[in-house]
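Trainee: Task: produce atomic coordinates for the following.
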Amino acid sequence: MDVPAYVWGLTIVGIIGLLAFDFFFHVRQAHVPTLREAAIWSALYVGFAVIFGLLVFAFGGAQWGGEYFAGYITEKALSVDNLFVFLIIMSSFKVPREDQQKVLLFGIVFALIARTAFILVGAALINQFAWIFYLFGLILLLTAGNLLKGEDDEEDGADNFIIRIAKRFLHTSDKYDGDKLFTIENGKKVMTPMLLVMVAIGGTDILFALDSIPAIFGLTQHTFIVFTATAFSLLGLRQLFFLIDGLLDRLVYLSYGLAAILAFIGVKLILHALHENTLPFINDGEPVHVIEVSIALSLSVIIGILAITVLASLLSPSGKAHAVTANAHRVAKAYLDDADASDVGERERLYAEVTHSRAAIASLGDKQRAKALADPELTRLLDRVDQAHAAFSDGSRG
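Mentor: Model (predicted):
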C-alpha cells in the first residue's frame, strides 16, 4: 500500500487538530471532567480510530486493515497499562485533581513525538538490517518477563535520576501555583512541581516507547500503519484516564495479559526474523523455513487474551478487594493532602469518599475484609483522616 504525501499530510494535520482542540476546549481551563464528559469523549476518540481503520480497510485492503486494528488494540492496551504509572507519578507529586488533565495531555503529546522518532528509526533499521527483528523479539520477551515479575516499588515511580538532579541543582518550589510551570517565591523565579511532574512523565514515555514500538512492528512493518495505530491509541487517553480511574486498580490481571501478548508478538518477531534470516551463524545465512503467524491469528489472539484478562479481573473476588483497598488508600491520602484547604465543601466531599470506602471494605467477604483490615498502612491512614476531620470540624464550629 503506497500512501500519497497528501494523505500523510492530512492525517498529521488531523491528529494535531484533535490535540489542539483537546487543549483549547478542555484542558486550558483547569477542571475535573465529569464521568459523562469523559465517557462521551472517550467514545468519540475510539469512534475516530474505528472509522480510520475502516477507511484503511476500504482503500488498503483486508491485510492492512487487519494490521491497523491489531496494532491499535495492542497499543491501546499498553497505553492503559501506562495509565497506572501516570497515576503513581501524579500521586507521588500530589498533583491537584483539576490540573491532572494538563499533565496527561503533555504526556500524550510527548509520547507521540517520542514514538514517532522511534518509528522512523525502527523503520530505517528494518529496511537496512533484517536481523533487527531478532532484537525486537528479544526486547518484547524480556519486557513480558518483567511484567510477570511486577514492579519492585511503585512508590518510587516519580523518583528517577532526572528528577533528583533537578531538585538538587535547580530552584524548585514545594507548592503548586495553579498549573503554572514557574512561579515567584521570595522574589525569585522558581520551578513549580508541575514542571517536575511533566519531566517525570516525559522520561517515562521514552521508556514506554522502547516497549511499544517493537510490539507494533511485530504486527506490521508499514510505517503509515505503525504511526496511525500508535497515534490513535494515544488520542483520548486523557479522557480514558478519568473514565476508568476507579477501574484501574480493579484490572489486577492486566499485567499478565499484556505479558502474554508481548511474549506472543516477541515469538512472532523471532519467527519472522528466521524467515528473513541473513545472519551467517544461523543456517549459514539462509532463510529458515518456519511457520509465519498470520495477522488474522494475531488479531484473534490479542483480542482473546485481553477479553479473558479483563473478565477475570472484573469477576475475581481478589480483584474487587484489591480495588476497594487501593481506592481507600487513594481517597485517604487525598483527604490528608488537602488538609490545609479552606473549602469546607471539598473537605466534606473527600471525607464522604473515605466513608464510602470504609463501607465498601465492610461489604467484602470475610477473608478479603480481614486481609484489608490487617493492612497497617491503611489503618494508620484512616485513623489520621478521622483525627484530622475531627479537628477540622471542631475548628469550624469554633
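
Trainee: drop to CA atoms for contacts and neighbour counts, all remaining ones
Mentor: Noted.

Trainee: what's around residue 144, how many residues?
Mentor: 23 (other CA atoms under 10 Å).

Trainee: State the helix or strand in which it lies.
Mentor: Counting by DSSP states H and E, the element that carries residue 144 is helix 132-149.

Trainee: Moving C-terminal from that helix, which element do we reach first?
Mentor: Next element after helix 132-149 (DSSP H and E): helix 161-169.

Trainee: What helices and strands are in contact with that next one?
Mentor: helix 193-217 (3 or more CA pairs under 8 Å, 6 or more residues apart in numbering; DSSP states H and E).

Trainee: Mind doing that once more with 6 Å?
Mentor: Packed against helix 161-169, as judged by 3 or more CA pairs under 6 Å, 6 or more residues apart in numbering; DSSP states H and E, are no other helices or strands.

Trainee: gap between that helix and the chain center?
Mentor: Chain-centre distance of helix 161-169: 24 Å, with CA atoms, centre = their mean, to the nearest Å.

Trainee: Now do it against helix 193-217, angle only.
Mentor: Inter-element angle recorded for helix 161-169 and helix 193-217: 160 degrees (by axes from the mean of the first three to the mean of the last three CA atoms, to 10 degrees).

Trainee: Please spell out which residues along helix 161-169 are buried.
Mentor: Within helix 161-169, no residue is scored as buried using 16 or more other CA atoms under 10 Å.

Trainee: got it, and stretch 198-206?
Mentor: 198-206.

Trainee: and these as JSON lines, adding distance to residue 372?
Mentor: Below are those laid out as JSON lines (distance: CA to CA, whole Å):
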{"residue": "198", "distance to residue 372": "33"}
{"residue": "199", "distance to residue 372": "35"}
{"residue": "200", "distance to residue 372": "31"}
{"residue": "201", "distance to residue 372": "31"}
{"residue": "202", "distance to residue 372": "34"}
{"residue": "203", "distance to residue 372": "34"}
{"residue": "204", "distance to residue 372": "31"}
{"residue": "205", "distance to residue 372": "33"}
{"residue": "206", "distance to residue 372": "36"}
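
Trainee: Next, the structure of the following sequence, for comparison with the previous one:
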Amino acid sequence: MNTALPLAFEIISMVVLVIILVVDLALVAKRPHIPSMREASLWVGFYVALALIFAGLMFWIGDAQHGAEFLAGWLTEYSLSIDNLFVFVIIMSRFAVPKKFQQEVLMIGIILALVLRGIFIIVGVQIIENFSAIFYIFGAFLVYTAWKQVMPENHEDEGKENFMVRGLRKRINLTDEFHGTKFRTVIDGKKYWTPMLIVFIAIGTTDLLFAIDSIPAIFGITQSAFIVFTANVFALMGLRQLYFLLGGLLDRLIYLKYGIAAILGFIGVKLVLHAMHVNELPFVNGGEPIEWAPEISTWTSLGVIIAAMAIATIASLIKVSRDSKKGGEHLHLGSE
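Mentor: As a prediction, this is how the structure comes out:
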C-alpha cells in the first residue's frame, strides 16, 4: 500500500525549491550574459543531479511507488519541456531577441510556466476528486495531442504569431529595436512599447498551451499534487541553461517529436484504461467498473517513457550522422 509522504518533507522541499528558483532568477538579473557551453553543461548537470537526489529521497522517505511516480513524472515533463524549447527557439528567432537578453526572457517564461502549471494542478486535483470520468477526457485529449504532435510543421505553426500578438501590433506604438528588457521606452518625448512585450506575450501564451498538454500527461502517472508539482519544477529548472547547451542540436533531434507523441499516446491510453477500471458513468457498463480493463503499472510507464526518448534521440543522431556523411561524399565527388 502507498504510504503518505511526511508533511514536513513536503513543506521543506517546497521551500528549498522556491529558494533555488529565486537565487537562479537573482543571478540572471544581476549578470545577464550568454553562458558558455561549459557553464550551461554544469548547470544542467547540477539540476539533473538534484532531481535524481530528490528521487532518492522519495524512495527513502516514501516508498518505491512514490520514487517511481516522481521519476516517471519528471521524465515525462522533462521531455515535454524539451519540446517547449523548440517553440522558444522559434519565438526568439522570429522576434530577433538579442542573445544577451535571452536568459532573462527564458527565466521569466519558466516562472510563468510554473505559475500556470500550479493553477492547472490545483484545478486538476479538484476535478479528479469530484469527477473521476475526467480521465476519459484527459486520455482522449492526450491521444489527440499525440496525433497532432507528429503532423507536419507542428512546431512552426506553434511559433507563429497568435491573434493576441497580431492584434497588439495593430493597436499600440511599437519600436523596431529592443531597449534592454524594458517593456516601455520614451523616444523624442513619446512613449512606445518595445518588442519585448510581444515576446513575453508569445511565450506566455505558449506556456499556457504546454500547461494544458503537460498536466493531463502527468496525472496519468500520479494523482499526488505534490509529486505532480515537484516533477514540473524539476523539469523546468535548468531549462534555461539547456536552451543554450542544446542550441543547434534541437534542429538535429528530428525524431524527438515521435518519441514525445509515443509517450503522450501511451499515457492517453493508460488514462482511458484507468477510467474504465474506476468507471462511474451510467451509460458505460451500467455505471459499474469494467473489471477486465488492465491497470498499467508506474514501472511499466517509466520503462516506456525512457525507451521512447532513448530510441527517438539515438535514431535522430544516427540520421544526422548518415546525412552528414552523405553530404561529405557528395562534396568529395563534386570536387573531383
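
Trainee: residues in contact with the residue mapped onto residue 16 of structure 1 from structure 2?
Mentor: Correspondence of residue 16 of structure 1 to structure 2, assessed by TM-score structural alignment: residue 18. Not one residue lies near residue 18 of structure 2 by CA atoms under 6 Å, 6 or more residues apart in numbering.

Trainee: residues of the helix or strand hosting residue 120 of structure 1 that come out buried?
Mentor: According to DSSP H and E, residue 120 of structure 1 maps onto helix 100-128. Within helix 100-128 of structure 1, the residues that count as buried by 16+ other CA under 10 Å are 100-112, 114-116, 118-119, 122-123.

Trainee: That one vs structure 2 - mean distance after superposition?
Mentor: Its matched residues in structure 2 lie on average 0.5 Å from helix 100-128 of structure 1 after superposition (mean CA distance after the TM-score superposition for structure 1).

Trainee: Structure 2: matching residues for that helix?
Mentor: Using TM-score structural alignment, helix 100-128 of structure 1 corresponds to residues 102-130 of structure 2.

Trainee: what's the helix holding residue 144 of structure 1 packed up against?
Mentor: Against helix 132-149 of structure 1 (3+ CA pairs under 6 Å, 6+ apart) you get helix 254-275.

Trainee: so where in structure 2 does the helix it packs on end up aligned?
Mentor: Mapped onto structure 2 using TM-score structural alignment, helix 254-275 of structure 1 covers residues 256-277.

Trainee: Buried residues of that stretch, list them for me.
Mentor: 256-277.

Trainee: Chain neighbours aside, what residue packs nearest to residue 104 of structure 2?
Mentor: residue 28 (6.2 Å; CA to CA, 6 or more residues apart in numbering).

Trainee: Map the one you found across to structure 1 for me.
Mentor: In structure 1, residue 28 of structure 2 lands on residue 26 (TM-score structural alignment).

Trainee: Where does that match sit: helix, strand or coil?
Mentor: With DSSP: H, G, I helix; E, B strand; the rest coil as the basis, residue 26 of structure 1 sits in helix.

Trainee: The one 5 residues further on too?
Mentor: Classification of residue 31 of structure 1 into helix, strand or coil gives coil, according to three-state DSSP.

Trainee: okay, now it: neighbour count?
Mentor: 15.

Trainee: give the contact list for the closest residue to it other than its chain neighbours.
Mentor: Nearest non-adjacent residue to residue 31 of structure 1, counting by CA to CA, 6+ apart: residue 98, 4.4 Å away. By CA under 6 Å, 6+ apart, the contact list for residue 98 of structure 1 reads 30-32.

Trainee: Looking at those residues, which is nearest residue 190 of structure 1?
Mentor: Distances from residue 190 of structure 1 to the contacts of residue 98 of structure 1, taken as CA to CA, are shortest for residue 30 (21.5 Å).

Trainee: Check the secondary structure at the residue nearest to residue 31 of structure 1 for me.
Mentor: From three-state DSSP, the assignment for residue 98 of structure 1 is helix.

Trainee: can you tell me the mean distance of the host helix or strand of residue 23 of structure 2 from structure 1 after alignment?
Mentor: Using DSSP H and E, residue 23 of structure 2 maps to helix 7-30. By mean CA distance after the TM-score superposition for structure 1, the fitted helix 7-30 of structure 2 averages 2.5 Å away from its aligned residues in structure 1.

Trainee: buried sites along that helix?
Mentor: 14, 21, 25, 28.

Trainee: Which one of the residues you listed is nearest to residue 281 of structure 2?
Mentor: residue 14 (36.6 Å).

Trainee: tell me, what residue is most central in structure 1?
Mentor: Central residue of structure 1 (CA atoms, centre = their mean): residue 82, 2.3 Å from the mean position.

Trainee: Spatially nearest residue to the equivalent of that residue over in structure 2 (excluding sequence neighbours)?
Mentor: Here residue 82 of structure 1 is matched to residue 84 in structure 2, going by TM-score structural alignment. Nearest non-adjacent residue to residue 84 of structure 2, counting by CA to CA, 6+ apart: residue 210, 7.3 Å away.

Trainee: Then residue 291 of structure 2?
Mentor: Counting by CA to CA, 6+ apart, the nearest residue to residue 291 of structure 2 once its immediate chain neighbours are dropped is residue 277, at 6.1 Å.

Trainee: how about the one you found, what does it touch?
Mentor: 289-290, 293.

Trainee: same thing but at 8 Å, please
Mentor: When contacts are counted by CA atoms under 8 Å, 6 or more residues apart in numbering, residue 277 of structure 2 touches 289-295.

Trainee: So residue 186 of structure 2, which state does it fall into?
Mentor: Going by three-state DSSP: residue 186 of structure 2 is strand.

Trainee: Contacts only, for it.
Mentor: Contacts of residue 186 of structure 2 (CA under 8 Å, 6+ apart): residue 192.

Trainee: For the corresponding residue of structure 1 for it, give its distance to residue 199 of structure 1.
Mentor: Matched by TM-score structural alignment, residue 186 of structure 2 corresponds to residue 184 in structure 1. Taking CA to CA, to the nearest Å as the measure, residue 184 of structure 1 and residue 199 of structure 1 are separated by 20 Å.

Trainee: same check, this time on residue 239 of structure 1
Mentor: 21 Å.

Trainee: ok, now residue 124 of structure 1?
Mentor: Taken as CA to CA, the span from residue 124 of structure 1 to residue 199 of structure 1 is 28 Å.

Trainee: Next, residue 291 of structure 2: secondary structure please.
Mentor: coil.

Trainee: what's around it, how many residues?
Mentor: Residues near residue 291 of structure 2, counting by other CA under 10 Å: 11.
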